[in-house]
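Peer 1: give me a model of this one.
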Amino acid sequence: MIRQLNSGRWNVRIKHNGKHLVSRTFDRKKDAQKWEQQQKLALASGTWTDPRAGEVTVEVYLPLWLDTKTLAASTLEGYEAAIRRHIIPVFGHRPLSSIPPSEMQSWAVNLAKTSRTAARRSLGIMRGMYRMAVADGFVARSPADYVELPSLRRGEPNPLTQDEVVRLVDATPNDRDKLMIQVLAFGGLRFGELAALGPDSIHDHGLHLTRSVQHSSQGPGVIWGDLKTHQARTVPLPSKTLAALRQRASDLAADELIFSTTTGTVISRRNWSNRVLTVACKQAGIKRITPHDLRDTAATTLLAARIPIAVVSRILGHESPATTMRHYAGVTSSDRDLVQNFLDQLG
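Peer 2: Modelled structure (predicted):
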């Protein structure tokens, strides 16, 4: 209903099923008529939201969304850092309903030019927040759903050959580090999973993984959490490697780490990579690698041996075999040989 006030302005009252929903005042009658029509169409289509709800700001609503998430401690730290660095400075003061898709697209693209990882994480946070805002009736649609990041070709895995693994182990002087390399290269563990291993992780058929640890990126200290997929798993290892782990753990207390610094603290991935792995690569005369390349080594070795993709996925702790396929979509050299032999037989 539209009525003119004594001031000459035009007031619109929106009712639905006999209940007053919202009212608004305009200087011009045609603006009042247009807004009334928009509200009625939204009510008829089931997409109506209270215009006042959209005035809630991003800074106010984001913590409410974050409280609904069950996240590993390290993931939560990353989310909070992205919110603090990339979202709040740009959108914190803005009402939820005030951000158009074009503005969010521009923000995401510009952020990706600096850090694609930060852009992907920050956009994921905004998408999640807006999904809940739509469900709560604060906004009718999410501007984040229309945003696309520039495509980036995924880097190829960078595994070692088994001969290179042997040379790398031989070039490593410390028994602790030799065994760490073997567990990473044969078991495909993430470094945080390796650093969290304790005597109770060793089982008859391999390692039973239930936790992970990493150094905080926001300051001193470490962050303990469960595994990336929140599911424990068992990782098989060569018998000699498993025996060496049992020997190393035999004199440890139940709460000690199998691999630790000289003072018994958690090993830093960055420090170990720079001070041990890089030096060993140089001594062995092989390409420089990261701990994750040793995980690639385990994966590609298993796939080249024709281990089913579902089994490899479980060993690596991927969310699904589809994830494994995406990471290791490249055909291994043995696969290429198999394909080439088949094609040669066709003439």
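
Peer 1: contacts, neighbours, all on C-alpha from now
Peer 2: Fine.

Peer 1: now do the strands in the stretch 201-347 of the chain.
Peer 2: Applying DSSP state E, counting those that start in this stretch to the stretch 201-347 of the chain gives strands spanning 202-203, 206-209, 212-215, 222-225, 233-235.

Peer 1: out of the ones you listed, which comes closest to residue 26?
Peer 2: In terms of Cα to Cα, the element of the strands of the stretch 201-347 of the chain nearest to residue 26 is strand 222-225, at 54.4 Å.

Peer 1: before we move on, the earlier item: ok, which of the strands of the stretch 201-347 of the chain comes nearest residue 2?
Peer 2: With distances scored as Cα to Cα, the stretch of the strands of the stretch 201-347 of the chain nearest to residue 2 is strand 222-225 (58.1 Å).

Peer 1: outside of the closest one, which residues touch it?
Peer 2: Outside strand 222-225, the residues that touch it by Cα atoms under 8 Å, 6 or more residues apart in numbering are 72-74, 211-216, 266.

Peer 1: would you turn those residues into CSV with distance to residue 245 and neighbour count?
Peer 2: Output for those, formatted as CSV (distance: Cα to Cα, whole Å; neighbours: other Cα atoms under 10 Å):
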residue, distance to residue 245, neighbour count
72, 27, 18
73, 28, 17
74, 27, 21
211, 18, 21
212, 18, 22
213, 19, 23
214, 21, 21
215, 23, 18
216, 27, 16
266, 17, 19
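
Peer 1: now the second one, please; I'll put the structures next to each other:
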Amino acid sequence: MPKRPGPWFRKSRMSWFATVQEKQYQLPVRDESDRAAAAAAYQQLLADLAAALRSQPPQPPPPPDLARAVEPARPLPTVAAAAGQFLDRRRARLAAPSFRQYDIALRVHLVPAFGPRPVASLAAEEIEEWADRPEWSNSTRHNRIGTVMTFLKWAGHPLKIARPPMESRGADAVLTDEAFARVLAAARAGGYGSDLEALLVTLRGTGARPSEVAGLTVASVDWANRLARLREHKSRRHGHGDRVIHFSSPVMEVLTGQRARHGSGHLFRTSRGNPWRPAALVKRMVQVSAKAGVHATAYMGRHTFATAALVAGVPDAVVAELLGHKGTAMVSRHYGHVGGQSRVLKDAVERLGRPKAG
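Peer 2: Below is the predicted model:
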């Protein structure tokens, strides 16, 4: 299989090589990790070949790679510049919550770490070390690395980066009533001066995504019918219609209290009066978890809701609709074993409790 344009490392020779017009050239770079130097040497090789080509009598048009080399070598794109272009292109193609995750991974975290570096100089080991942060869960690391891999592939520098497995959405992703009470007490006693406690209760009582609840406003709630209808949401790009969040009586009490507190605008706000943003919520939950002695994330409210619904025997299709999924595939993949196991155990208890014949 022909090598793709650009430098590549040959371990048997412990040197970088490049293929131009079906001919291999050894580059004067031997450090496997110095991709930036290899890329610069490759650009110099193309320039030298183009200069030699110009000094010869007229020839048929050169192949595309040499034709590009006739032009003055342009500086290699930096991570900051490429990430900005990538996000500009993605903005119109992604729902707002999904784009926000791309923006957080790249603009907020990747660019400050590698911004001035050429994209071609990044190595997989560096990205793995960058993502190894104690405040990030395995699921967060998995998603952030996936976003970086998508970006690097788009930028012409694909890398195979080890990603930790997604965290289980089973027992470890569920907060018991006792643990949740400790989290609420920590949020209440933290002196944060925000609506965090009300936000967490609403998340656990609706199964909605944190971004959906954080974005609720007084005007977006249908108070008479006890629901909210969201036109912009994560699943819209998959063909789903409006996202409908249903509110139980306890949740309606919380929302009504928030409406009385703020009057208009966002129902849930930070201590500074701003709407909750993902980064701020993650940071606050890390602090609350440490104070409560319980590992807790905002997303656990959603997992707890789904698990409780399945254990109670709510049909998968109904749970999927409440969670905002188009079908039952996600429920079956992540939560189905919970409901299935519960039903099996309940049936076994019923059989054991029946009086024996005779």
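
Peer 1: quick revisit: nearest to residue 127 of the first structure, of the strands of the stretch 201-347 of the first structure?
Peer 2: Distance to residue 127 of the first structure, taken as Cα to Cα, is lowest for strand 222-225 among the strands of the stretch 201-347 of the first structure, at 24.7 Å.

Peer 1: so what's residue 270 of the first structure up against?
Peer 2: So, once contact is read as Cα under 8 Å, 6+ apart, residue 270 of the first structure ends up touching nothing.

Peer 1: quick check: residue 213 of the second structure touching residue 201?
Peer 2: No: contact criterion Cα atoms under 8 Å: residue 213 of the second structure and residue 201 do not qualify, at 10.5 Å.

Peer 1: could I get the contacts of strand 222-225 of the first structure as a markdown table with distance to residue 128 of the first structure?
Peer 2: Shown next, in a markdown table, are the contacts of strand 222-225 of the first structure (distance: Cα to Cα, whole Å):
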| residue | distance to residue 128 of the first structure |
| --- | --- |
| 72 | 17 |
| 73 | 18 |
| 74 | 18 |
| 211 | 26 |
| 212 | 25 |
| 213 | 26 |
| 214 | 26 |
| 215 | 27 |
| 216 | 24 |
| 266 | 33 |
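
Peer 1: helix, strand or coil: sort out residue 154 of the first structure for me.
Peer 2: At residue 154 of the first structure the chain is in coil, as set by DSSP: H, G, I helix; E, B strand; the rest coil.

Peer 1: equivalent analysis for the one 5 residues further on, please.
Peer 2: Secondary structure, three-state DSSP: residue 159 of the first structure is coil.

Peer 1: can you tell me what it aligns to in the second structure?
Peer 2: In the second structure, the residue paired with residue 159 of the first structure according to TM-score structural alignment is residue 174.

Peer 1: hang on, the earlier thing: tell me which of the strands of the stretch 201-347 of the first structure lies nearest to residue 44 of the first structure.
Peer 2: strand 222-225 (47.8 Å).

Peer 1: center of the second structure - which residue?
Peer 2: residue 143 (4.0 Å; Cα atoms, centre = their mean).

Peer 1: neighbour count for residue 213 and residue 201 of the second structure, which is higher?
Peer 2: Higher neighbour count among residue 213 of the second structure and residue 201: residue 213, with 21 against 16, using other Cα atoms under 10 Å.

Peer 1: quick one: residues contacting that one.
Peer 2: Taking Cα under 8 Å, 6+ apart, one finds 199, 202-203 in contact with residue 213 of the second structure.

Peer 1: closest to residue 138 of the second structure among those residues?
Peer 2: When the contacts of residue 213 of the second structure are compared for distance to residue 138 of the second structure (Cα to Cα), residue 203 wins out at 21.3 Å.

Peer 1: name the helix or strand for the closest one, please.
Peer 2: If you go by DSSP states H and E, residue 203 of the second structure is part of helix 196-206.

Peer 1: what do you get for residue 128 of the first structure?
Peer 2: Using DSSP H and E, residue 128 of the first structure falls in helix 116-136.

Peer 1: next up, the contacts around residue 78 of the second structure.
Peer 2: Residue 78 of the second structure neighbours (Cα under 8 Å, 6+ apart): 115-119.

Peer 1: burial count for the match of residue 159 of the first structure?
Peer 2: Residues lying near residue 174 of the second structure (other Cα under 10 Å) number 23.

Peer 1: what sits against it?
Peer 2: The contact partners of residue 174 of the second structure, by Cα under 8 Å, 6+ apart, come to 300-301, 303-304, 307.

Peer 1: distance of it from residue 180 of the second structure?
Peer 2: Using Cα to Cα, to the nearest Å, one gets 9 Å for the distance from residue 174 of the second structure to residue 180 of the second structure.

Peer 1: residue 149 of the first structure -> the second structure?
Peer 2: Under the alignment by TM-score structural alignment, residue 149 of the first structure pairs with residue 161 in the second structure.
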